[in-house]
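A.B. asks: return atomic coordinates for the entry below.
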Amino acid sequence: MSGPVMNNLSNIAKIILSAGLLTLMVACNPAPDGSVATDSEPPLAGAKIGGTFTLTNQDGGRTSDQQFKGKYRIMYFGYSYCPDVCPVDLANIMLGLKQAEKENPALIEKIQPIFISVDPGRDTPAVLKQYVPAFHPRLIGLTGSPEEIAEVAKKYLIIYDIRNDEGSSEYLVDHSRQAYLFGPDGEPLALLSFDGTPQQVAGEINRWVR
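C.D. replies: Got it, this is the predicted structure:
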């Protein structure tokens, strides 16, 4: 890993730690369970996570964060070519969302699930259009230029590194694993435990979505 990349990852890691988050760089390997909040205030309340973005959706159109204003958002960063971690995480999170929606059908109108790729070179709109429906019918897949993805990843405290030193099309992407729950104004509320059961994910969703 090059010096500039290491310096950038180090700086972002310091920001994450200062926000009180636990993150793990992975090359699609398992990570420990996330903790479930027990306080009455959302655990990420006041954290400087998130911000504006405009990216390309799975239909080839442009999607802005402003289009989700008034809705809670579940956001997960990963990539479709991930051999194991990303699909397992997404499946768990989306099963939890489906469980929460089954328990409270009103949530269907309140929550928007979003998947943002950290592999824009391979995750074209056409690839995401095939990928995201496998997890949830309302899951939106977003990609963009490398510069756009780098900008949004920085705002959402996502660390990633594309391991493609030799220019091969077969490569892994090291990335931090976070499943965020944001409020209707884009404010960070909580981390969803992708390593927990779908029922645990549903419980966390039901706890903070009003």
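A.B. asks: CA atoms for contacts and neighbours, from now on please.
C.D. replies: Fine.
A.B. asks: and the residue nearest the centre of the chain?
C.D. replies: In the chain, the residue lying closest to the centroid (Cα atoms, centre = their mean) is residue 76, at 1.4 Å.
A.B. asks: distance of that residue from residue 3?
C.D. replies: 27 Å (Cα to Cα, to the nearest Å).
A.B. asks: same check, this time on residue 116
C.D. replies: Separation of residue 116 from residue 3 (Cα to Cα): 26 Å.
A.B. asks: returning to that earlier point: that's a strand at the residue nearest to the centre of the chain, yeah?
C.D. replies: Yes. Assessed by DSSP: H, G, I helix; E, B strand; the rest coil, residue 76 belongs to a strand.
A.B. asks: for comparison, sequence B:
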Amino acid sequence: MPRRSVLLFAGACIAIAVALAAVTVVVVTGREQAAAVAEGTGTGQASVGGPFQLVNQDGQAVDQTLLNGKWSLVFFGFTYCPDFCPTTLQALEATKARLGAAADDLQIVFISVDPARDTPQALKDYLSSDGFPEGVIGLTGTDAQVKSAADAYRAFYQKVGTGPDYTMNHSLTVYLIGPDGRYRSALAHDLGPDRSAQLIQRVMARG
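C.D. replies: Down below sits the predicted model:
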């Protein structure tokens, strides 16, 4: 092969290698950034949470003060949810198990985005199912009350379909709220019990 051709070939190989290296860096950096966001390692504090008026699974009127005095994991879902909601509840049970004694200061709050079907009794029956954590607080209310709570937490939900077989699209974020009722961090739904417990422990340590 002529010397010029060899040099051109070598230069092309180097260029390709550099391009591949650049792509690899972008992919890794993107993953690291996604992990950082999921673990709530940002320094800013989003405007999340606020007043709400709802009803618990015992039919009692409650407001945002039920979050005071304990750490809370708040998430939005509905009892007819086929996968994400039961999976999230099971994951939160596993997370609490990994927290040990710290779990005594942590409560789980499940807010329904389907008040038409999720009456207090429906919530009570659902949350007492085997495999779900004990002591989960289920909340529902009127359409307006649920919308107000979801807006406060910047939680998205939307009815899909008509008739009795409709479903609900909704955001999957779990919100970690401090004993003062203020937002501390967000847990991605796919973070997993181990990393979720580590995040909660870090945030609890900061107070």
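A.B. asks: can you pull the TM-score for these?
C.D. replies: TM-score of the superposed chains, computed with TM-score structural alignment, normalised by the length of the second structure, equals 0.75; 169 aligned residues with a Cα RMSD of 1.9 Å.
A.B. asks: hmm, back to that, so which of residue 116 and residue 3 of the first structure has more stuff around it?
C.D. replies: Comparing residue 116 of the first structure with residue 3 by other Cα atoms under 10 Å, the one with more neighbours is residue 116, at 25 against 8.
A.B. asks: which SS state does the more buried one fall under?
C.D. replies: Reduced to three states by three-state DSSP, residue 116 of the first structure is strand.
A.B. asks: what segments of the first structure are helices?
C.D. replies: Using DSSP state H, the helices of the first structure run over residues 3-18, 85-103, 107-110, 125-131, 146-155, 198-208.
A.B. asks: what about those helices, which gets the closest to residue 61 of the first structure?
C.D. replies: Of all the helices of the first structure, helix 125-131 sits nearest to residue 61 of the first structure, with 8.8 Å by Cα to Cα.
A.B. asks: so that closest one aligns onto which residues of the second structure?
C.D. replies: Using TM-score structural alignment, the residues of the second structure aligned to helix 125-131 of the first structure are 120-126.
A.B. asks: now swap in stretch 147-160 of the first structure and tell me
C.D. replies: Residue span in the second structure matched to stretch 147-160 of the first structure, by TM-score structural alignment: 144-157.
A.B. asks: quick one: residues in contact with the matching stretch.
C.D. replies: Stretch 144-157 of the second structure is contacted by residues 48-54, 76, 111-113, 115, 140, 168-171, 173 when judged by Cα atoms under 8 Å, 6 or more residues apart in numbering.
A.B. asks: could you redo the last one with a cut-off of 10 Å?
C.D. replies: 46-55, 63-64, 74-77, 111-115, 139-142, 168-175, 183 (Cα atoms under 10 Å, 6 or more residues apart in numbering).
A.B. asks: so which residue of the first structure lies furthest out from the middle?
C.D. replies: In the first structure, by Cα atoms, centre = their mean, residue 166 is the one farthest from centre (27.6 Å).
A.B. asks: ok, back up a step: mind putting the helices of the first structure into a markdown table with distance to residue 192 of the first structure?
C.D. replies: Listed next are the helices of the first structure as a markdown table, based on distance: least, Cα to Cα, whole Å:
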| stretch | distance to residue 192 of the first structure |
| --- | --- |
| helix 3-18 | 16 |
| helix 85-103 | 7 |
| helix 107-110 | 16 |
| helix 125-131 | 21 |
| helix 146-155 | 18 |
| helix 198-208 | 6 |
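A.B. asks: if we can go back for a sec, and the match of helix 125-131 of the first structure, how far out from the chain middle?
C.D. replies: 22 Å (Cα atoms, centre = their mean, to the nearest Å).
A.B. asks: quick check: buried residues in it?
C.D. replies: 120, 123-124, 126 (16 or more other Cα atoms under 10 Å).
A.B. asks: do the same with stretch 200-207 of the second structure
C.D. replies: Buried residues in stretch 200-207 of the second structure (16+ other Cα under 10 Å): 200, 203-204.
A.B. asks: residue in the second structure matching residue 57 of the first structure?
C.D. replies: So residue 57 of the first structure corresponds to residue 56, using TM-score structural alignment.
A.B. asks: any idea how far the closest residue in space to its match that isn't next to it in sequence is from residue 31 of the second structure?
C.D. replies: Distances taken as Cα to Cα, 6 or more residues apart in numbering place residue 139 nearest to residue 56 of the second structure, at 4.4 Å, with adjacent residues excluded. Taken as Cα to Cα, the spacing of residue 139 of the second structure relative to residue 31 of the second structure amounts to 35 Å.
A.B. asks: over to residue 204 of the second structure?
C.D. replies: Distance from residue 204 of the second structure to residue 31 of the second structure, by Cα to Cα: 26 Å.
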